[in-house]
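A.B. asks: I'd like to go over a predicted model; first the sequence, then the structure.
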Amino acid sequence: MSNFRFKALEIAQSRQAIAVAPPAERVGDYYGINTFNKEVMRALLSPEAYLRITEAIETGGKVDRDIADEVAGAMKSWAISKGATHYTHWFQPLTGETAEKHDAFFDITMDGKAIEKFKGGALVQQEPDASSFPSGGLRNTFEARGYTGWDPSSPAFLMDNGAGGKTLCIPSVFISYTGEALDYKTPLLKSLAALDKAATAVGQYFDRNIDKVTATLGPEQEYFLVDRALFYARPDLVLAGRTVFGHSPARGQQLEDHYFGSIPPRVNAFMVDFEFEAMKLGMPVRTRHNEVAPGQFEVAPTFEEVNLAIDHNALLMDLMEKVAEKHNFKVLFHEKPFAGINGSGKHNNWSMGTNTGVNLLAPSTKPKESLRFLTFLTNVVKAVHDNADLLRASIASAGNEHRLGANEAPPAIVSVFLGETLTKALEDLETKNEISLNKGDNVYYKLGLNRIPSLMRDNTDRNRTSPFAFTGNKFEFRAVGGSANSASTMTVLNAIVADQLTRFKQDLDVRLANGEKKELAIVDILKQYYRASKRILFEGNGYSEEWVEEAARRGLSNIKSSPEALAVYVKPESLALFERTGIMGHAEVESRYEIELEKYIKKVQIESRVIGDLAMNHVVSTALKYQNKLAETARALVDLGMNAEAEPIKDLLREISTRVIVIKQKVEAMTETRKKANNLGDTVETARMYATEVKDFFEVIRYEVDKLELIIDDEDWPLVKYREMLFVK
C-alpha cells in the first residue's frame, strides 16, 4: 500500500498547469451563450409570446400551454443549433445533489422517419421515477410516480457532456403524485412569494409605488483542491469526503501566509477554466482567492435573485467538479475535510430590494428612509431572535457538525452582529425616541503618505466570528456548510422574516386604526421589538469560551448535536409557522425532518465503517509489520550484548502494542454500538445514538492512529499524509 502512496505522490508532483484559452477577447462576447435567456427568447419568440413569458417570470403568473408550445419549439431549435442531442428536467431532490434524466430529441414517426421532437408538454412536465428519491415517509417505495415541473424564472442552459454532444437542462421543481414537495426548490419559491407579499405590504407604508420585493443572494463558496492521485490514495476522502485520520503537519495554517497569497499555477488554471465555463452559463463569478487553510480557496458571485443564485450555486459546484477532473484535481466541499485547519462554509449574503430600485437593508441619512431601513433591520433581528433554533436547524448536517464551533467557524450559538453605529442607533431609538442614524462626515485614514490616495473608513468593522452579521447593506449568514444546498437555509430565513413582517403590519394596523400617527406608531413598535430581541446582538469574539458562557447567561441556545437541532423543525411552533406562511404543510416538514435524520445516520455510519476499515486493514496491519522489523532489530542488539541500546526500541514496541490494542478494542466496541443503533427501529433514537455513542469513538481511535503515524517509518505508512495533500500543488 505504501508503494501506492509514493506512486500517487510521484504523479502529483510531476503535473504541470494546463493552458487555458479564453473563449473570446471580451467577457460580453461569451457571457450567457449557453443559457436560454431573455435575449435569446426575444430573438426566437413572437412578440406576444415573449411578453407573456417575461410577465409570467417577473410576476409569477401562469404560463399557458400554447405559450409553452412556442417556447419549447424555440428552445429545441436553439439547443440543437448548439449541438444538443438530449434534454432533461434538472431538479434538486432531497438527496443534497442535483438530478437529471436525459431524453433524446430524436424520435421515429409512424412511417419510420427520424425527427427531432420537443413539445410544450415535455417542457412543462416530466415524470422521473420518484421511488428511489428520499420522501421521508410521504410515499411508499412501491409508489413510484412523481413529477418535475418547469421553473420559467430560472433560465434553461446547455451542459456539455464532455464526450461529445450537449444536454438542454431545464430547471424544475419536483413533487410527489399526491402533490407534496420532494425537493429544495418548491418550498424556496413559496418562501420567496411569502416574503415578497409581506415585505411589499410593509414597504408601502413608506412608498406606495413599491409593488414587489425581491430577495437577493450572493453565496460565497469555500472549497479545497487535492490532486486526483492523492485523493484516490485516501479511501476516507473517496468514501466519506473527509479524512478520518491524519496527524497535523509541522506547518499548517499558523503562518497564515496562504490567505490571499499568490495562487499556484495549476490552481489558477483550474479557476480560470471553470470561470470561463461558468460565464458561458450566465453565472456571474467575480472573485477568486486563496483562503486561510493551505489547499483551500474561495469563489464569490455577483448578487442575484435568491432562486437563481441557488440554482447557480448548485450548478457551479457540479461544474467545478467536472472542470477539476480535466485539471487532475478533486474538489472537496465537505465542511471539515482536514482536522486542525479551517473548514469550508458557504457564506450566504442576503438582502431585499424593491421594484423601485431600493435596497431595503441599505442605511440612509434621510429621516423617512432611515425609518424604513430601521423597520426592516429590526424586523429581521426580531425574526432571527424569535426563531434562532429553527435557523440553527436549517444548517444542521453531519459535515457541519465537525465545523461549527471550531476556531475558524461561527459557533452553534446563533447571534447577530450589527456593528457599533447601528447598535447605537437602535439604543437611541429605544431610550430617546429618536433616530440617530447619521453617517456624518466621511472619515479618512491619515497614513502620512501623500502619494497614497485617501482611504475612507466604514462606520462599522466586520465581525467574521458572527454567524449572522450585518455587512453594510446585507446580512451574511456565515454558518451555512460548504456542501449544503442553501435553499434549506434561505427557505427558513425567508419564512421567518415574512412571518415577522406580517406580524409587524398587524401590530401597526391596530395602532393606525386607533388614530395614532404612523411614524410615532412605527417607532414605538420598533422600540418594543428591539427591547425583546436585543439579547441576541453580540459584537465580540464569537470564537471565545467567554461568549459561550455569556450566551448561556443570556438564555441563548447552544445546540451542538445535529439530531437535536433538526428536531426543531417538528416543534408545534415551527410547523405552525410553515403552515401559516403557506410554504409547507405538516407532512412536508415532518418528511424533511425524517430525511435529514436518515442522511445524518447514513453519513456517520459510513464514516464509522471507514474508520474501522482503515484502522484495522491499513494502520494496525502496518503497525504490526513495522513492529516485527523493530523486534528483529532489538533481538539482534540483545544477541550482540547491546541490551542498553535495545531498550529504546523495546519502548517503541510497547507503545505500538499498547496503541494497537486500544485501536482494536475501540473499533470492536464502535462496531457493536453501531449494530445496536441500527437495530433500534426508531430513526430519532438511532440518530441520537450515532451522534453520541457511535461518534464518541471517532476521536479516541483517531488519537491512537495519529500517534502511530509519528512512530512508524514514513516509508511504511500507507496513507497519504496531510503535508502531502495540502502542500503538493
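C.D. replies: Here it is on my side, so go on. Numbers count the residues shown, from 1 in each chain.
A.B. asks: Please make it C-alpha for all contacts and neighbour counts, starting now.
C.D. replies: OK.
A.B. asks: all strands of the stretch 101-250 of the chain, in order?
C.D. replies: For the stretch 101-250 of the chain, the strands defined by DSSP state E, counting those that start in this stretch occupy 103-104, 106-108, 114-116, 125-126, 146-150, 157-160, 166-176, 213-227.
A.B. asks: ok, and what's touching the fifth one?
C.D. replies: Residues from elsewhere that reach strand 146-150 (Cα atoms under 8 Å, 6 or more residues apart in numbering): 89, 91, 123-130, 170-177.
A.B. asks: circling back to that earlier point, which one of the strands of the stretch 101-250 of the chain lies nearest to N268?
C.D. replies: strand 213-227 (11.3 Å; Cα to Cα).
A.B. asks: packing partners for that closest one?
C.D. replies: helix 185-203, strand 296-301, strand 304-305, helix 306-326, strand 329-332, strand 346-354, helix 722-727 (3 or more Cα pairs under 8 Å, 6 or more residues apart in numbering; DSSP states H and E).
A.B. asks: ok, now with 6 Å
C.D. replies: strand 296-301, strand 304-305, helix 306-326, strand 329-332, strand 346-354 (3 or more Cα pairs under 6 Å, 6 or more residues apart in numbering; DSSP states H and E).
A.B. asks: For the second one, what is the distance to the chain centroid?
C.D. replies: Read that as strand 304-305. 16 Å (Cα atoms, centre = their mean, to the nearest Å).
A.B. asks: just the longest one next, same as before
C.D. replies: Going by Cα atoms, centre = their mean, the spacing between the C-alpha centre of helix 306-326 and its chain's C-alpha centre is 12 Å.
A.B. asks: for it, packing partners?
C.D. replies: Helix 306-326 packs on strand 213-227, going by 3+ Cα pairs under 6 Å, 6+ apart.
A.B. asks: next, the one to line up against it:
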Amino acid sequence: MSGYQTRQTAIAAVTNFKSDLKPLNFTETSPTDVFGSNVFNDKVMKNMLPKDVYKSLMATKKTGEKMDPAIAGPVAAAMKEWAISKGATHYTHVFYPLTGLTAEKHDGFLSPDDEGGAIAEFDAKLLIQGEPDASSFPSGGLRATFEARGYTAWDVTNPAYILENPNGTFLCIPTAFVSWKGHALDKKTPLLRANQAINKAGRRFLDLFGNDDGNMVVSNAGPEQEYFLLDRNFYFARPDLMVCGRTLFGAKPAKGQELDDHYFGAIPRRVLAFMMEVERELYKLGVPVKTRHNEVAPGQFEIAPIFEQANLATDHNQMIMTTLKSVAKKHGMACLLHEKPFAGINGSGKHLNYSLSSATQGSLYSPGDTPHENMQFLCVTAATIRAVEKYSALLRSVVASAGNDHRLGANEAPPAIISIFLGEELAEIFNQIELGDLKGCKSKGCLEVGVDTLPALPMDSGDRNRTSPFAFTGNRFEFRAVGSNQSIAGAQVALNTIMADSLDFVSDEIEKLLKKKMPLNEACQKVIQGIMKEHGHVIFNGDGYADAWQKEAAKRGLPNLKTTADALPAMIAPEVVDVFEKYEVLTKDELHSRCEIYHEQYNQHIQTESALVVKVAKTIIMPSAVRYQGELAATAASLKAAGIKSITPALAEVTELVGNLDTALVALEKLMEKEDFKSIEEEAAYKTSKILPAMLAVREVADAMEGIVADDLWPLPSYQEILFIK
C-alpha cells in the first residue's frame, strides 16, 4: 500500500467514524446526584462512622492534628462496606511516583473461609500501609538496586474513591510513597510536608494582624489543563506521536492558527460528546471541573476545575489527565498531553492558579476595595515578590522538561525568565511604598461599552498579561510556566516552601520593629519598602515576548535558563537545599535524587526521540523521496529521448534534498555514538547542544521534502489532515 493509500485509509476512517457508544442519559440522573457519587466523602463518612471517629477524622483533615491510630479500624470497616456496596472486588493504594504518572497495585477483598466460600477482608493495617515493590521506580540513588521495599501510607486528608471499569469497580485509596528508610519517592509526600510548612508560617503571619483564629492556612490550586485531540487512525499512522507524544517531522500547513478562528469557537460535535463524558466521569469522582472550550491551536482544547486545596487539586489533576486519555480511546481519538506536539503552532500548558487562604480569611491575596489600606494583603504580596525573585531559578527548574523546553519562550507561553506581573494598580501602590510616599490608588470604575442596551461593566484594576510566567489575576497568582504533561505537585512544593520562608522573613522583620514600639502599619510599610528595594526588579508589567525584555532582564540580573540542562542544577543550589531542609520538606539527599532522576528522564527522552528520527527518516521518509526521485529520473529520460525539454530542475531539487538528508542523518548518528560522559549533567548538556540541533537539521530537510515529493508517495499524515479532519 502506498503512502497515499495509507493516509487515505486513515482519512476515510476518520470522516466515516460513527460512535457505537450508547448516548448518556442526562435526564435519568441529575448532575448534582452524580457529583461525588463514587467518593467516600465527608457526607458518606458522617453517615457510616461512629460520631467520635468521624469527629476525630475531621479534626485531622481540617486542623492538621495528628491522626489517632484507633480510628483506622472503624474507617476501614466502613470503607470496605461502602466499596462492596458499589460493586468493588479489589482495593488499591494509589500513589504518584517520580515517573510523573499514576501508580497502583490491586489486592482483592476476598479470602477463602476454609468452608468452600470466601469472606471480604480489609482491616486497619491494610488501610494504613501497603507494601509495593519499589525497585523499578526511580529513586535517584536513594537506595541500592537490590533494595526493593517501599511503603504506601494512607493520606487521610484526601478521600478514597471508586473507579469504574466495564467489568467491575475497585476502591482507590490515596497514599504517599516512601522508601524503607523513609525517603520520599513520590510527588505527594513533599507536598504534604510543604503544606505543613505554609500552615505554620501562615498562621504566625496572620497572628501579627490578630487573624490567627485556629484555622489552617492552606495553599489552593486551580490548574487549567490544555490538551490536543486527534483521531486514533492518524495517531497510529505516526510513529513519532505513538512513541514520543509529539511529531518529529511535519511541514507547516497552509493554514494553521493565523486566523484565530479556533479559539473559543463552537466545539465540534464529536469533541463535545467526548468532553461531556469526561466531565460526567469526573463528576462521579468529585472533581469540580467548570470550564471547557477550544484553545488557540486547531485540535487543541482546555478543561479547568474550580479552586481546591492543593493536595486534593493535585490528585484531581492526575485523575483529569488519566480520564482524558481513557475516554478519548472510547471515542476513537487520542489525547496528547505533550507540551509541543506540533511545531509552529501553540503548545499546551497547565496554568497553575495559586493562592493562600484560611476558612475565615478567605484568599490572602484578595486586595479588597482599598488595597492600599489592606496591609495584610500588601505584606503577603510583598512576601511573594521576595520569594519569586530570590528563588526564581528554582521555579524555573521545577517546570523543566524535554517537552516544556519546546514551549517556554514561544509565542503561546511565558519566557524562561521568571518575573512577576502585578498590574497597573498594584504596581503603583508598591512603587509608592518603595519611594516612601503611600497615597492610594485609582478607583476601578466602570467600562461603558457604548451600546444603550448593554450594561456598564465593572472594570478590573488592570489588564491581564499572558506573557508573564507569574501574574496577579485579582485574588491569586497564575503560574503559567507549568507544562501540560507535568504534575502540579512540584510547582506547589516549591511555592509553598519559598512562601513559608518569605512569610517567616516578613514576620521576623515586623516583630523586630514592633519591639521598637513602631506602629503595625508603619512597620509593614518599612518591611515592604525593604523588599521592594532588594527584590522589586522581578516585577515586569510589559511584553515578555519582546526581544528588549531579554536584554532588560539580563541588566536586572534575572536568570534566563532556557533549557532543562540549564535549569535543573538550580534544584540543588546551596540556598535551595537550605530552605527545603529548614522547613523539612526535602532533604539534601532527596533533592539530589530528584535532580538526578529528572536529568535521566530528560536524557532518555532525547535518546528516544533521536533514535526514532533516524529510523523514520531512513525507513519511511527517505524511501518515499527516492521513489519520487526515480519517477522524475525515468520521466526525464523518456522526455529527453523524445526530444522534449526535461524536468531537470525538479529532479535536481529532489536529488539535492536526498543527499542533504543522508548527510544530516550521518551527522546525527555520529553524534549519538558518544557515550563516555563524565556525569549525567554533562550528558544532558551534550544532548541539548549537539543532539537536538542535529535532529532539527534532519527535520528541516525532511519537511522540505514534504513540500515537493508527490502526495501519492508521501507516507505520513500531514499537519493539515491531523489538525483539521475531525
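C.D. replies: Ah, there it is. Fair warning: this is a prediction, and the values are worked out from it, not measured in the lab.
A.B. asks: CSV for the strands of the stretch 101-250 of the first structure, including distance to I11 of the first structure and mean neighbour count?
C.D. replies: Listed next are these as CSV, based on distance: least, Cα to Cα, whole Å; neighbours: other Cα atoms under 10 Å:
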stretch, distance to I11 of the first structure, mean neighbour count
strand 103-104, 39, 15
strand 106-108, 43, 12
strand 114-116, 45, 12
strand 125-126, 45, 17
strand 146-150, 44, 22
strand 157-160, 28, 21
strand 166-176, 32, 25
strand 213-227, 9, 24
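A.B. asks: and those as JSON lines, adding distance to V306 of the first structure?
C.D. replies: JSON lines is the format used below for those (distance: least, Cα to Cα, whole Å):
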{"stretch": "strand 103-104", "distance to V306 of the first structure": "29"}
{"stretch": "strand 106-108", "distance to V306 of the first structure": "35"}
{"stretch": "strand 114-116", "distance to V306 of the first structure": "35"}
{"stretch": "strand 125-126", "distance to V306 of the first structure": "23"}
{"stretch": "strand 146-150", "distance to V306 of the first structure": "17"}
{"stretch": "strand 157-160", "distance to V306 of the first structure": "18"}
{"stretch": "strand 166-176", "distance to V306 of the first structure": "14"}
{"stretch": "strand 213-227", "distance to V306 of the first structure": "5"}
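A.B. asks: What is the aligned counterpart of L225 of the first structure in the second structure?
C.D. replies: L225 of the first structure maps onto L229 of the second structure when the alignment is built from TM-score structural alignment.
A.B. asks: close enough to count as contact, that match and C335?
C.D. replies: Yes - counting by Cα atoms under 6 Å, L229 of the second structure touches C335, with 4.8 Å between them.
A.B. asks: And the residue of the second structure most remote from its centre, how close does it get to A637 of the second structure?
C.D. replies: Distance from the centre of the second structure peaks at G643, with 63.5 Å (Cα atoms, centre = their mean). To A637 of the second structure, G643 of the second structure is 10 Å away according to Cα to Cα, to the nearest Å.
A.B. asks: V654 of the second structure now?
C.D. replies: Computed as Cα to Cα, the V654 of the second structure to A637 of the second structure distance reads 16 Å.
A.B. asks: can you check D33 of the second structure too?
C.D. replies: Computed as Cα to Cα, the D33 of the second structure to A637 of the second structure distance reads 74 Å.
A.B. asks: ok, these two, which is more surrounded?
C.D. replies: A count of neighbours by other Cα atoms under 10 Å puts A637 above the other of D33 of the second structure and A637, at 16 against 10.
A.B. asks: Just the element for the counterpart of the more buried one in the first structure, please.
C.D. replies: With TM-score structural alignment defining the correspondence, A637 of the second structure maps onto R635 in the first structure. Secondary structure assigned from DSSP states H and E places R635 of the first structure in helix 621-639.
A.B. asks: outside of that helix, which residues touch it?
C.D. replies: A646 (Cα atoms under 6 Å, 6 or more residues apart in numbering).
A.B. asks: Which positions in that helix come out as buried?
C.D. replies: Neighbour counts using 16 or more other Cα atoms under 10 Å place 622-624, 626-627, 630-631, 634-635, 637 of helix 621-639 of the first structure among the buried residues.
A.B. asks: Take the residues you listed and write them to CSV, including distance to Y543 of the first structure.
C.D. replies: Converted to CSV, the buried residues of helix 621-639 of the first structure look like this (distance: Cα to Cα, whole Å):
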residue, distance to Y543 of the first structure
T622, 39
A623, 38
L624, 41
Y626, 41
Q627, 42
L630, 44
A631, 47
A634, 49
R635, 52
L637, 52
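A.B. asks: Show the residue spans covered by the strands in the stretch 451-600 of the first structure.
C.D. replies: For the stretch 451-600 of the first structure, the strands defined by DSSP E, counting those that start in this stretch cover 456-457, 468-470, 475-477.
A.B. asks: got those strands as JSON lines, with distance to D713 of the first structure columns?
C.D. replies: JSON lines is the format used below for the strands of the stretch 451-600 of the first structure (distance: least, Cα to Cα, whole Å):
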{"stretch": "strand 456-457", "distance to D713 of the first structure": "54"}
{"stretch": "strand 468-470", "distance to D713 of the first structure": "46"}
{"stretch": "strand 475-477", "distance to D713 of the first structure": "45"}
